[in-house]
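Student: Kindly return the folded structure for what I paste below:
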Amino acid sequence: MNNCAMTKPRVVPEVNSMQMFRVSGLPDFKPDMDLAQHVIRALTAEGQSLQHGDILVVAHKVVSKTEGAVVDIEKVSASTQAIELAQQVNKDPRKVQVILDQSTRIVRSIKRAEQNEGLLIAEHKLGFICANAAVDESNADFEGQLITLPENPDRSAMQLCERLEAHFDCQLGVVVSDTFGRPWRLGQTNVAIGLARVPAIQEMCGNEDAWGRELKVTAPAFADELAGASGLLMGKSDKCPVIIFRGLNWQACNSSAKQILRPIKEDLFR
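Tutor: As a prediction, this is how the structure comes out:
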């Protein structure tokens, strides 16, 4: 299996169609529940099986919950820094403390007149730049529960991938996703925060376009495209956190979601 970062440009075979479907019948996940086993049970109950080349996109919240990456805000004590920052953006100081704990730096704090609560843009410990260091209250099990990112989303993706591969006896890919906002564009979309075997980026520089011109900068963010498309079926209130893609042409490799992060030296706005 090759290293994605070292993959040479290649012509990806044309895909005329693909399938994309939900894994139905999954439970509400709690800490210490076996995510892989529940995916297997749900597929079996539907008479489904995974096939060679299938890619699963999994919402990080079910991964976080099963791994215990959750915080009860009632058990959090806010520091002086958290209290001062909370006053600036009108947030609960305890939530701000969790955001600080998950961050390497606060990129910007914003107090918005049109909304009661302001916004913290932070650099997460994993390197992602996102709102509130991805600390979220949606789909929490109770009022005051905060859900954080898994400690190591790539490892989580690989553990799930290997369990499913062993059961279904085929090579698979897994993308762990989260929902991020986007600079200069409204709305949110799912992005990849953890990968197993799935290329982060498909390097096409050196290939030719349809008119025979050499591609010089083209590198589709394959994993992010999968994550973004999964949102069409995943929904926020549908309780369908696992989406399967079938029929795509891709090459398994040693991948990491960190390969999507732009190097600091290329950051024009830092």
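
Student: hey, let's count contacts and neighbours off CA atoms from now on
Tutor: OK.

Student: can you pull out the helices in the stretch 1-150 of the chain?
Tutor: 35-45, 60-67, 80-89, 93-101 (DSSP state H, counting those that start in this stretch).

Student: Now tabulate those helices in CSV and tack on mean neighbour count and distance to Leu215.
Tutor: Listed next are the helices of the stretch 1-150 of the chain as CSV, based on neighbours: other Cα atoms under 10 Å; distance: least, Cα to Cα, whole Å:
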stretch, mean neighbour count, distance to Leu215
helix 35-45, 16, 40
helix 60-67, 23, 34
helix 80-89, 17, 45
helix 93-101, 23, 41
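
Student: For Ile243, which of those helices is the nearest?
Tutor: Nearest to Ile243, of all the helices of the stretch 1-150 of the chain, is helix 35-45, at 10.7 Å by Cα to Cα.

Student: hang on, the earlier thing: I'd like the helices of the stretch 1-150 of the chain as JSON lines, with distance to Gly194 appended.
Tutor: Below are those laid out as JSON lines (distance: least, Cα to Cα, whole Å):
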{"stretch": "helix 35-45", "distance to Gly194": "15"}
{"stretch": "helix 60-67", "distance to Gly194": "9"}
{"stretch": "helix 80-89", "distance to Gly194": "29"}
{"stretch": "helix 93-101", "distance to Gly194": "20"}
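
Student: Next, the second sequence, to be compared with the first:
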Amino acid sequence: MTVPGLVVLPLTGIPEITVDDDLPALLLAAARANDADLVDGDVLVVSSKVVSKALGLWADGRDRSLAVAAQTVRTVAERRSGDRLTSVVEAVAGPVMAAAGVDASNTGDRDDVLLLPTDPDAEATRLRETLLATTGMTRLGVVLSDTAGRPWRSGQTDFALGASGVAVLDDLRGGVDADGRPLAVTARAVADELAAAADLVKGKADAIPAAVVRGTPWAIAEAGAGARSLVRTGPGDWFGLGQAEAVRSALGVPPGTGAARDVGIASVATEPVEDRVARAVAVALRECETAGVDVGTSPKGDPELRVTAATPYELGVVVSRLQVALWGEGLDVDVPPEAPADAVSLTVTER
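Tutor: Prediction:
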């Protein structure tokens, strides 16, 4: 579908939102004040943060980790930065994102943290229906936007956390490209593109929580599938765990568990080889109660591991687990082709 041109209009002048504020009325007043009265076919993009504020979705900011845990379905990856632990999780709200979307920025003069709506699509529908009833319009899209990072890309971008009245996906599979070649996998995430376009005028620190996207063909008369339909989890999720977490999970140490805390969490900063070796050893020995690993230094200065076990079978198991655990830490190990039945020495190198 060809779009001749879009206009993105920021809605400035919206006051700090508090619980039970009439958000639809404030949005309509801001549109009027900015000469941007809503018309049929518009898509209104609203920061999910102001929706959460109007709903009073606050949690105690003194222990943010408790709020994150309460909003987490499963942990995907976790890293520490000093004393702070950051987790990428599947949030109760739907998306996979850092800290389940629990946020301490742009929270006014409060020290509490703000939570995402539990059902963002329902909140988008509720806002849209109120706006339609108030204005008499018949075709209006509403997108609740939030911010997150993406696999394989630096930086953050806005995406559709919730949506109503928007064709969230433009599925081009089964069609052809400009050269007539079949399209087999292309499906545009339109709702995310609308959220990102609005963010170009909303900004992150400008106190502009909403924008109107005008000229788009993607506003529809019915509520639509909602943004949760864009969340990819289960068998179709190629990023179900971080690289290190996938390795550790295979060895019985999944992220977000006491076992993961026991063996240690990787840092976001570059770490000494000794720290990474220590974590790998702790992971490898979790299922091998009668084995041991002494960490020393080879003549070349590389870490050297002397592995002992009660039986040749257990020795082989521990060595295999060490190889996998070290690989997850970005390290490799030289295993001698022949070794005694009760002990073996392994030299660790950078992979």
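
Student: how about the helices of the stretch 1-150 of the first structure, which one is nearest Met18 of the first structure?
Tutor: Smallest distance to Met18 of the first structure across those (Cα to Cα): 18.8 Å, for helix 35-45.

Student: Residue range in the second structure corresponding to that closest one, please.
Tutor: Counting by TM-score structural alignment, helix 35-45 of the first structure falls onto residues 23-33 of the second structure.

Student: The matching stretch vs the first structure, average offset?
Tutor: Its aligned residues in the first structure lie a mean 1.3 Å from stretch 23-33 of the second structure after superposition (mean Cα distance after the TM-score superposition for the first structure).

Student: can you count the residues close to the aligned partner of Asp171 of the second structure in the first structure?
Tutor: Superposed on the first structure with TM-score structural alignment, Asp171 of the second structure falls opposite Glu203. The local packing of Glu203 of the first structure (other Cα atoms under 10 Å) involves 23 other residues.

Student: Hmm, Glu203 of the first structure is touching Lys216, no?
Tutor: No. Contact criterion Cα atoms under 8 Å: Glu203 of the first structure and Lys216 do not qualify, at 10.0 Å.

Student: Over which residues of the first structure does the strand or helix carrying Leu194 of the second structure lie when aligned?
Tutor: Take DSSP states H and E as the rule and Leu194 of the second structure turns out to sit in helix 190-202. Mapping helix 190-202 of the second structure onto the first structure (TM-score structural alignment) gives residues 222-234.

Student: helices and strands around the helix holding Leu194 of the second structure, which ones?
Tutor: The contact analysis (3 or more Cα pairs under 8 Å, 6 or more residues apart in numbering; DSSP states H and E) places helix 190-202 of the second structure against strand 7-10, strand 43-47, strand 141-150, strand 153-164, strand 210-214.

Student: Buried residues in the fourth one, which are they?
Tutor: Residues of strand 153-164 of the second structure classed as buried under the neighbour-count rule (16 or more other Cα atoms under 10 Å) are Thr157, Asp158, Phe159, Ala160, Leu161, Gly162, Ala163, Ser164.

Student: farthest-separated two in the residues you listed?
Tutor: Farthest-apart pair in those is Thr157 and Ser164; separation 20.2 Å (Cα to Cα).

Student: Counterpart of Thr134 of the second structure over in the first structure?
Tutor: By TM-score structural alignment, Thr134 of the second structure lines up with His167.

Student: Tell me what angle the helix or strand that match falls within forms with helix 35-45.
Tutor: Element membership for His167 of the first structure, per DSSP H and E: helix 153-168. With axes from the mean of the first three to the mean of the last three Cα atoms, to 10 degrees defining the directions, helix 153-168 of the first structure sits at 40 degrees from helix 35-45.

Student: Superposed on the second structure, what's the mean shift for helix 153-168 of the first structure?
Tutor: Helix 153-168 of the first structure versus its aligned partner: 1.3 Å mean (mean Cα distance after the TM-score superposition for the first structure).

Student: Dump the buried residues of strand 153-164 of the second structure into a markdown table; add distance to Glu274 of the second structure as well.
Tutor: Output for these, formatted as a markdown table (distance: Cα to Cα, whole Å):
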| residue | distance to Glu274 of the second structure |
| --- | --- |
| Thr157 | 36 |
| Asp158 | 39 |
| Phe159 | 40 |
| Ala160 | 42 |
| Leu161 | 41 |
| Gly162 | 45 |
| Ala163 | 48 |
| Ser164 | 52 |
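
Student: nearest to Asp121 of the second structure, of those residues?
Tutor: Comparing these against Asp121 of the second structure with Cα to Cα places Gly162 closest, at 4.3 Å.

Student: In the first structure, what residue corresponds to that closest one?
Tutor: Gly162 of the second structure maps onto Gly194 in the first structure, with residues paired by TM-score structural alignment.

Student: May I ask you to confirm that its match is in contact with Ser156?
Tutor: Yes. Using Cα under 8 Å, Gly194 of the first structure is in contact with Ser156, at 7.5 Å.
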